[in-house]
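Q: how would this look folded up:
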Amino acid sequence: MDIRPGSVLDPAVDALLGAHRRRMQAYSPPESIHALMPEQLADPSVSLWCAWQKDELLGCGALKALDAAHGEIKSMRTADAYLRRGVAAALLTRLIEEAQARGYARLSLETGSDPAFEPARRLYTRFGFSLCGPFAPYVEDPYSLFMTRAL
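A: From the prediction side, this is the model:
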């Protein structure tokens, strides 16, 4: 598995992230979906990382700068054919390493509260994230759970 910077201009990446956004619609109303749109992922405050096996996209994840000491995990998605094969763990490891290299003191994320998000929550817990309250720009939402960890 090769993890490297990605681009929303890559058709495979765009397709995977489109599937990610559509999946969110199955579990949350539109106002509770916080997945980034392609133009938001292209913002300089966001760095996208993709896992590849030769020419096949396995998954992606992004790191968004909230401020000089706080980053946010965004757009974590594994291609269906590679679920439960360590792709998300490898991507999360890379994002944590990048956050540490940037000197962040904290890394946070928003995920769904539906049981369908339980595997993701278990992954984040395994990596030291714990439940917290909403952080900027979020507010309390019954469809969201917030997690954070110190770096």
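Q: make it CA atoms for all contacts and neighbour counts henceforth
A: Noted.
Q: could you say which helix or strand contains E110?
A: Assigning secondary structure by DSSP states H and E places E110 in strand 106-112.
Q: give me the residues contacting that strand.
A: For strand 106-112, contacts defined as Cα atoms under 8 Å, 6 or more residues apart in numbering pick out 27-28, 34, 69-74, 96, 99, 117, 120-121, 129, 143-151.
Q: mind listing the strands for this protein?
A: 2-5, 46-53, 56-67, 70-78, 106-112, 130-132, 144-150 (DSSP state E).
Q: how about those in JSON lines, adding distance to G86?
A: Shown next, in JSON lines, are the strands of the chain (distance: least, Cα to Cα, whole Å):
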{"stretch": "strand 2-5", "distance to G86": "12"}
{"stretch": "strand 46-53", "distance to G86": "11"}
{"stretch": "strand 56-67", "distance to G86": "10"}
{"stretch": "strand 70-78", "distance to G86": "9"}
{"stretch": "strand 106-112", "distance to G86": "19"}
{"stretch": "strand 130-132", "distance to G86": "20"}
{"stretch": "strand 144-150", "distance to G86": "20"}
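Q: let's have these in JSON lines, adding mean neighbour count and distance to R85.
A: Output for these, formatted as JSON lines (neighbours: other Cα atoms under 10 Å; distance: least, Cα to Cα, whole Å):
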{"stretch": "strand 2-5", "mean neighbour count": "14", "distance to R85": "14"}
{"stretch": "strand 46-53", "mean neighbour count": "20", "distance to R85": "12"}
{"stretch": "strand 56-67", "mean neighbour count": "21", "distance to R85": "10"}
{"stretch": "strand 70-78", "mean neighbour count": "23", "distance to R85": "9"}
{"stretch": "strand 106-112", "mean neighbour count": "22", "distance to R85": "20"}
{"stretch": "strand 130-132", "mean neighbour count": "15", "distance to R85": "23"}
{"stretch": "strand 144-150", "mean neighbour count": "19", "distance to R85": "23"}
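Q: and this one, please, so the two structures can be compared:
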Amino acid sequence: MDRHGITALRFVEDTLSGEEVQALVAYHLADMQRHSPACKVHALPVAALRQPDVTFWSAWIGEAIAGICALRHLSDDHGELKSMRAAPEWRGHGVGEAMLAHLLSEARRRGYARVSLETGRTEPFHPAVALYRKHGFVPCPAFADYVIDDFSQCLTLDLSGPA
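A: Now for the predicted structure:
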């Protein structure tokens, strides 16, 4: 497992019916519950990821699931990044960055002017926040039903500039 394998990363718009996909969603939810106050777990379960306003992808390297990610349609010009998670064995190998690139490409294809996300402020969330900031995400006011507080923060990326 090295960064060179990431070039073979294959994204599949997914129905969430496969066992590997459901297991990674369950792992993601359990990890969010472990690191977040109960009222601050905004990760989506399988049923919510199947809603019409959410497009969900699984990411694969060969026959191995490497990650999951989703994009929620908020309005004609605004999307939300959801459920980005690299499989534990693929963390640190560029899967998160590849998934972010995939989601941003899809957001631009849809014509969104911006994409936003909510995430935690505590140490377990620092690697994800660093990834988002590396790609130009900046703090923003709360959106959708989120509340910014000592635990939660919202970030956004303006997509109206060059890719």
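Q: picking up where we left off before, so for A19 of the first structure, which of the strands of the first structure sits nearest?
A: strand 70-78 (8.9 Å; Cα to Cα).
Q: where in the second structure does the strand holding E110 of the first structure align, residue-wise?
A: Matched against the second structure by TM-score structural alignment, strand 106-112 of the first structure falls on residues 114-120.
Q: mean per-residue distance, the matching stretch versus the first structure.
A: The superposed stretch 114-120 of the second structure is, by mean Cα distance after the TM-score superposition for the first structure, a mean 0.6 Å from where its aligned residues fall in the first structure.
Q: and for stretch 102-109 of the second structure?
A: Averaged out, stretch 102-109 of the second structure is 0.5 Å away (mean Cα distance after the TM-score superposition for the first structure).
Q: tell me how far that stretch lies from the chain's centre.
A: 12 Å (Cα atoms, centre = their mean, to the nearest Å).
Q: check stretch 17-29 of the second structure too.
A: 14 Å.
Q: same question, stretch 80-99 of the first structure
A: With Cα atoms, centre = their mean, you get 9 Å for stretch 80-99 of the first structure.
Q: then stretch 117-133 of the second structure?
A: Stretch 117-133 of the second structure sits 11 Å away from the centroid of its parent chain (Cα atoms, centre = their mean).
Q: isn't G67 of the second structure right next to E89, touching?
A: No. Look at G67 of the second structure against E89 with Cα atoms under 8 Å: they stay out of range, at 9.9 Å.
Q: spatially nearest residue to the spatially most central residue of the second structure (excluding sequence neighbours)?
A: With distances taken as Cα atoms, centre = their mean, the residue of the second structure nearest its centroid is M84 (2.6 Å). With sequence-adjacent residues excluded and distances taken as Cα to Cα, 6 or more residues apart in numbering, M84 of the second structure is closest to C69, at 4.2 Å.
Q: E20 of the second structure and S105 of the second structure, how far apart?
A: In this view, E20 of the second structure and S105 of the second structure are 25 Å apart by Cα to Cα, to the nearest Å.
Q: what's the answer for H73 of the second structure, then?
A: 14 Å.
Q: cool, and R50 of the second structure?
A: Taking Cα to Cα, one finds R50 of the second structure at 21 Å from S105 of the second structure.
Q: how about V115 of the second structure?
A: 11 Å.
Q: can you check G62 of the second structure too?
A: 22 Å.
Q: which one's more surrounded, these two?
A: For G62 of the second structure and S105, the more surrounded residue by other Cα atoms under 10 Å is S105, and the numbers stand at 14 against 11.
Q: thought A107 was touching D158 of the second structure, still the case?
A: No. Here D158 of the second structure does not reach A107: they are 10.9 Å apart, not a contact under Cα under 8 Å.
Q: OK, contacts around L151 of the first structure?
A: Q100, Y104, A105, R106, L107.
Q: got it, and R85 of the second structure?
A: R85 of the second structure sits in contact with L24, H28, G67, I68, C69, G96, where contact means Cα under 8 Å, 6+ apart.
Q: let's see that with 10 Å instead.
A: 24-25, 27-28, 58-59, 66-70, 91, 95-96, 99, 128 (Cα atoms under 10 Å, 6 or more residues apart in numbering).
Q: relative to E13 of the second structure, which of those is nearest.
A: Using Cα to Cα, the contacts of R85 of the second structure come closest to E13 of the second structure at S58, 6.6 Å.
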